[in-house]
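K.L.:
structure for the following, please:
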Amino acid sequence: MSTIDYSDKIPNNVNLSEDRTLQRALEQWQPNYLKWWDDMGPDGSQNFDVYLRTAVSVDPQGWAQFGHVKMPDYRWGIFLNPAEQDRKIHFGDHKGEAAWQDVPGEYRANLRRIIVTQGDTEPASVEQQRHLGLTAPSQYDLRNLFQVNVEEGRHLWAMVYLLHKYFGKDGREEGEALLERNSGNADNPRILEAFNEETPDWLSFFMFTYFTDRDGKFQLCALAESSFDPLARTTKFMLTEEAHHMFVGESGVSRVINRTCQVMNELKTDDPAKLRAAGVIDLPTIQRYLNFHFSVTIDLFGADESSNAATFYSTGLKGRYEEGKRTDDHVLKGQFYKVLNVQNGQLVEKEVPMLNALNEVLRDDYIKDSVGGVERWNKVIEKAGIPFRLKVPHKAFHRNIGLLKGVKVAPDGRVVSEAEWNANRDNWLPSEGDRAFVASLMGRVVDPGKFANWIAPPVMGINRQPVDFEYVRFA
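P.N.:
Presented below is the predicted three-dimensional model:
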């Protein structure tokens, strides 16, 4: 007998109630997921009533239903964007053929690997952020953290659905393994290194949701082009939720900057020591956090030259960002792209076949997009009349993958000696002292409408609610 009410407990548009095989797989997986959420999800929050957005269908009315809910009772649904009739493959060697509704046998291993790698990032970020609720700067921010967490959980469900539905026993085993790996675990870590980093404070969280969730946007956009139609439709719906995560990051950093600039003008100083004594985060420290999170995130795109990237594209598994808007032949054979290398102590460009440089193409698209938000942060500083600009560091700075791995490059793009790097490291990346100072500011503020001293309130609340709305009801 079924243990789950499929229309209520797992909102979906994949006919779950009619798919007995999938039901059995999910009935086995769901208790393990809830145990993982209890063990590794937001710390000490299980009894809070949180004002959350829940997707119960893909139409505008059902996509965003708001209400107070206890997080273990959140309805993690499975949604695919509506099917595009007679969809055709529009890039790679199969261009012009009908999109696949099932997994072609010869691409099974690569498709599974892509889905598992994407799926692994979702619970990883929940694990990285699990203690942040204990130091939230406001109820508004606490609610946003929890919204990000439950949506990362839903994105895990989306990937597990694909594994269970299309990959049989292998898929079920991979679904279990997604709950067994843990961020930062020495014996069984998450697949991608950025998802094993700690997110120890709220400035890190805001930078993570701005930079690393933006990587998620670009990876999902590339997968939304996939010739495997269920993957394309799944990731398109995930993108509607990813936008909120980036909003949390961009607006969060903006509010930190806004508060710092207020205090700079009140005290008429840009001295970091005086600003820290006043309980705000100085702009040079914000720049160092930016440098760290940007550089760690651009490593997520992979090696500059990659035969895997070429294979994924040519076989139609993963496209480029906004593939349909590009005006080339969408096959790319005989085309070239420039990547960076080091010769005689200098960064130089070299041309490589574009198919092998597709990680770099996606990284460059991401960098252009990232710069836009940083410029919006600079407008906050400019409006305050302060002569300081935040900058995205050079893409060769602090890299740990590909041709630039371990090359010592300053934020301005100069290749430097080991000695110069060591002398300046704490000027370019957060020092232990920076992290200890930021950690010292992390007290918990839970009264509606109240905010920690180091961050400004938002301009408006969530879903047209006032800023001092009771976003979280504590047990």
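K.L.:
alpha carbons only for contacts and neighbour counts from here, please
P.N.:
OK.
K.L.:
buried stuff in stretch 417-434?
P.N.:
The neighbour-count check on stretch 417-434 (16 or more other C-alpha atoms under 10 Å) flags 421, 428, 429, 430, 434 as buried.
K.L.:
which residues are in contact with it?
P.N.:
For stretch 417-434, the surrounding residues in contact (C-alpha atoms under 8 Å, 6 or more residues apart in numbering) are 285, 288, 289, 291, 292, 408, 409, 410, 411.
K.L.:
so which of these belong to strands?
P.N.:
Among the contacts of stretch 417-434, no residue falls in strands (DSSP state E).
K.L.:
could I get the full set of helices for the stretch 51-200 of the chain?
P.N.:
Along the stretch 51-200 of the chain, counting by DSSP state H, counting those that start in this stretch, helices occupy 60-63, 108-128, 139-166, 168-180.
K.L.:
now do the third one: distance to the chain's middle.
P.N.:
Using C-alpha atoms, centre = their mean, to the nearest Å, we find the averaged C-alpha position of helix 139-166 to lie 11 Å away from the chain's own average C-alpha position.
K.L.:
now that helix against helix 108-128, angle please.
P.N.:
160 degrees (axes from the mean of the first three to the mean of the last three C-alpha atoms, to 10 degrees).
K.L.:
name the residues of helix 139-166 that are buried.
P.N.:
For helix 139-166, the neighbour count (16+ other C-alpha under 10 Å) marks 139-166 as buried.
K.L.:
now do the second one
P.N.:
Across helix 108-128, burial judged by 16+ other C-alpha under 10 Å covers 111-112, 115-128.
K.L.:
which of the helices or strands spans the closest residue in space to residue 110 that isn't next to it in sequence?
P.N.:
Excluding the flanking residues, the one nearest residue 110 by C-alpha to C-alpha, 6 or more residues apart in numbering is residue 312, at 7.7 Å. Using DSSP states H and E, residue 312 sits in helix 307-314.
K.L.:
residues making contact with that helix?
P.N.:
Counting by C-alpha under 8 Å, 6+ apart, 91-94, 110, 318-319, 331, 355-359 sit against helix 307-314.
K.L.:
list the buried ones in it?
P.N.:
Quick answer for helix 307-314 (16+ other C-alpha under 10 Å): 308, 309, 310, 311, 312, 313, 314.
K.L.:
so can I have a markdown table of those residues showing distance to residue 346?
P.N.:
As requested, those are arranged in a markdown table below (distance: C-alpha to C-alpha, whole Å):
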| residue | distance to residue 346 |
| --- | --- |
| 308 | 28 |
| 309 | 27 |
| 310 | 28 |
| 311 | 31 |
| 312 | 32 |
| 313 | 31 |
| 314 | 33 |
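K.L.:
now the second one, please; I'll put the structures next to each other:
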Amino acid sequence: MPEKIDYDSKIPNNVSLADDRRLQRALEGWQPKFMNWWAEMGPTLETHGVYLRTAVSVGRDGWAHFDHVNVPDYRWGIFLAERDPDRTIAFGEHKGEPAWQQVPGEYRADLQRLIVIQGDTEPASVEQQKLLGLSAPSLYDLRNLFQVNVEEGRHLWAMVYLLHAYFGREGREEAEGLLHRNSGSPDTPRILGAFNEETADWLAFYMFTYFTDRDGKYQLGTLKESAFDPLSRTCEFMLKEEAHHMFVGTTGVDRVVQRSAELIREHDTMDIAAHGGIPLDLIQKYINFHYTVSLDLFGSETSTNAANYYTAGLKGRWMEPRRKDDHQLTDDSAELRRPREDGTWETDELQKILLLNLDLRGEYIADCQTGVKRWNRILEDAGISFRLALPHPGFNRQVGINSGHHITPDGTIVDEQTWQDGQKHWLPSSEDFAFVRSLMHPVYERGKIASWVAPPRQGINGKPFDYEYVYL
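P.N.:
From the prediction side, this is the model:
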């Protein structure tokens, strides 16, 4: 299969689409519906060219091409990582067998469901971020927003290709459904809760790209291990793009913390709201909210579904080949901490295969911690004693064993009244959201930036911060 991407086709691809006329016609029939969805649900702000990167090949050096592109003319397409003809299945009951090039009948429904759920998250985040361009803090940030949006659009194409190519009429119907559901819609909401939340301000956008896109990284990492090779190769390529989204989140929060620290020092007070900055305790509340909503995306701690997917070879663990066990997990056990009605915690020992969601969540939590360390280093370097932290994984949960309990950020199980009294200290209130929104004045002048966020250390692709990243 050619590694080069064919940009002369109506739908850019490296899957030899021209050789499959039926599939090509089906996808060309879906394309105008995608464009209608983009026009209606994509970014509100009109632009005349955004400095975007476009993949030119799927190898390591495939990110070479940067240019100003009119966003609706972006060349969305279908790109799979190169095929390894010797690839074998790394886990489950089919371990050691050749990877599947077609969908086995007995796993058809489960694979389709996994692809639809992944596919549904991609357009959802574009819908959530629809209005953000109207309040961008700089042209640099505006450009990053559009880059994230067009890549989420391409990730939707990635899943739609699989549905069209391998799942027949049902797959085509599911591909239509991905455009009919809308984030936050009362009648046809997106499948997962976090993707129906509003992303109403740029601090929320940085948190979303840090925490929720990081969940995406881990979900894609498990699907990259799939025995179904086209899904594996699709996810491998998507992970390259996902890295940029998390970079936007990590450095975005960096820059907010940096600016808040500068204002604290300049005015010698932690109460910097009056000086147009975001107080550190409010940043902590945003962390608490976005982190816990993202933890819900991992599902219930114990899951027979996840166990079945693993045994079947549909969905592996993060970095499956590096794990030092038998990759079947039938005899291994692991511990689960659960809250009790009397306000204490107990530890259960369960089969490891039933705790795969917990295993993945553990990898995610360790990764999230690295960002918190970065942000605290900024505060330390500024001589500020305040420290940010991830709350206890039982805090503010709607899914799993903690969802029926009131658990504080430090992991104490409390009663309803204590929870109600504490919420305003732990989670953003309507007043907090209103305050952050009040800071969101657009700055579209080259080289200028909003007063609540620091400029980036470097621009995009070697360009300076004051480059004209977006033509308005």
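K.L.:
circling back to that earlier point, can you find the partner of the residue nearest to residue 110 of structure 1 in structure 2?
P.N.:
Here residue 312 of structure 1 is matched to residue 309 in structure 2, going by TM-score structural alignment.
K.L.:
how much space between its match and residue 43 of structure 2?
P.N.:
36 Å (C-alpha to C-alpha, to the nearest Å).
K.L.:
can you pull out the strands in structure 2?
P.N.:
When assigned using DSSP E, the strands of structure 2 occupy the ranges 50-54, 65-69, 333-339, 345-351, 406-407, 413-414.
K.L.:
between these, which gets nearest to residue 256 of structure 2?
P.N.:
strand 50-54 (23.5 Å; C-alpha to C-alpha).
K.L.:
what's near enough to touch the residue nearest the centre of structure 1?
P.N.:
The residue lying closest to the centre of structure 1 (C-alpha atoms, centre = their mean) is residue 213, at 2.0 Å. The contact partners of residue 213 of structure 1, by C-alpha under 8 Å, 6+ apart, come to 242, 245, 246.
K.L.:
so the helix holding residue 312 of structure 1 versus strand 346-353, what angle?
P.N.:
40 degrees.
K.L.:
so how far is helix 307-314 of structure 1 off the chain centroid?
P.N.:
Distance, centroid of helix 307-314 of structure 1 to centroid of chain: 23 Å (C-alpha atoms, centre = their mean).
K.L.:
that helix vs structure 2, average distance?
P.N.:
Compared with structure 2 after fitting, helix 307-314 of structure 1 has a mean deviation of 0.4 Å; criterion: mean C-alpha distance after the TM-score superposition for structure 1.
K.L.:
related to what we said a few turns ago, between the buried residues of helix 307-314 of structure 1, which is closest to residue 376 of structure 1?
P.N.:
Distance to residue 376 of structure 1 across these (C-alpha to C-alpha) is lowest for residue 309, with 32.4 Å.
K.L.:
so what corresponds to residue 425 of structure 1 in structure 2?
P.N.:
Match for residue 425 of structure 1 (TM-score structural alignment): residue 423.
K.L.:
the aligned partner of residue 326 of structure 2 in structure 1 - how many residues pack around it?
P.N.:
Structural correspondence for residue 326 of structure 2 with respect to structure 1 (TM-score structural alignment): residue 329. By other C-alpha atoms under 10 Å, the residues close to residue 329 of structure 1 number 12.
K.L.:
related to what we said a few turns ago, ok, which of the helices of the stretch 51-200 of structure 1 comes nearest residue 233 of structure 1?
P.N.:
helix 139-166 (10.4 Å).
K.L.:
by contact count, what packs against that closest one?
P.N.:
helix 20-40, strand 49-54, helix 108-128, helix 168-180, helix 229-267, strand 472-473 (3 or more C-alpha pairs under 8 Å, 6 or more residues apart in numbering; DSSP states H and E).
K.L.:
and the longest one, what does it pack against?
P.N.:
Counting by 3+ C-alpha pairs under 8 Å, 6+ apart, the packing neighbours recorded for helix 229-267 of structure 1 are helix 139-166, helix 202-207, helix 213-223, helix 272-277, helix 358-383.
K.L.:
so how far does it sit from its counterpart in structure 2?
P.N.:
Following superposition, helix 229-267 of structure 1 is found to deviate from structure 2 by 0.4 Å on average (mean C-alpha distance after the TM-score superposition for structure 1).
K.L.:
just the first one next, same as before
P.N.:
Once the two models are superposed, helix 20-40 of structure 1 sits on average 0.5 Å from its counterpart in structure 2 (mean C-alpha distance after the TM-score superposition for structure 1).
K.L.:
give me the buried positions along that helix.
P.N.:
Using 16+ other C-alpha under 10 Å as the test for burial, helix 20-40 of structure 1 gives 22, 23, 25, 26, 29, 33, 36, 37, 38, 40.
K.L.:
dump the strands of structure 2 into JSON lines; add distance to residue 206 of structure 2 and mean neighbour count as well.
P.N.:
Formatted as JSON lines, these follow (distance: least, C-alpha to C-alpha, whole Å; neighbours: other C-alpha atoms under 10 Å):
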{"stretch": "strand 50-54", "distance to residue 206 of structure 2": "19", "mean neighbour count": "21"}
{"stretch": "strand 65-69", "distance to residue 206 of structure 2": "23", "mean neighbour count": "15"}
{"stretch": "strand 333-339", "distance to residue 206 of structure 2": "31", "mean neighbour count": "15"}
{"stretch": "strand 345-351", "distance to residue 206 of structure 2": "33", "mean neighbour count": "12"}
{"stretch": "strand 406-407", "distance to residue 206 of structure 2": "26", "mean neighbour count": "24"}
{"stretch": "strand 413-414", "distance to residue 206 of structure 2": "30", "mean neighbour count": "19"}
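K.L.:
select, out of those, the one closest to residue 461 of structure 2.
P.N.:
That would be strand 65-69 among the strands of structure 2, by C-alpha to C-alpha, at 7.8 Å.
K.L.:
how close does that closest one sit to structure 1?
P.N.:
So strand 65-69 of structure 2 averages 0.5 Å relative to structure 1 (mean C-alpha distance after the TM-score superposition for structure 1).
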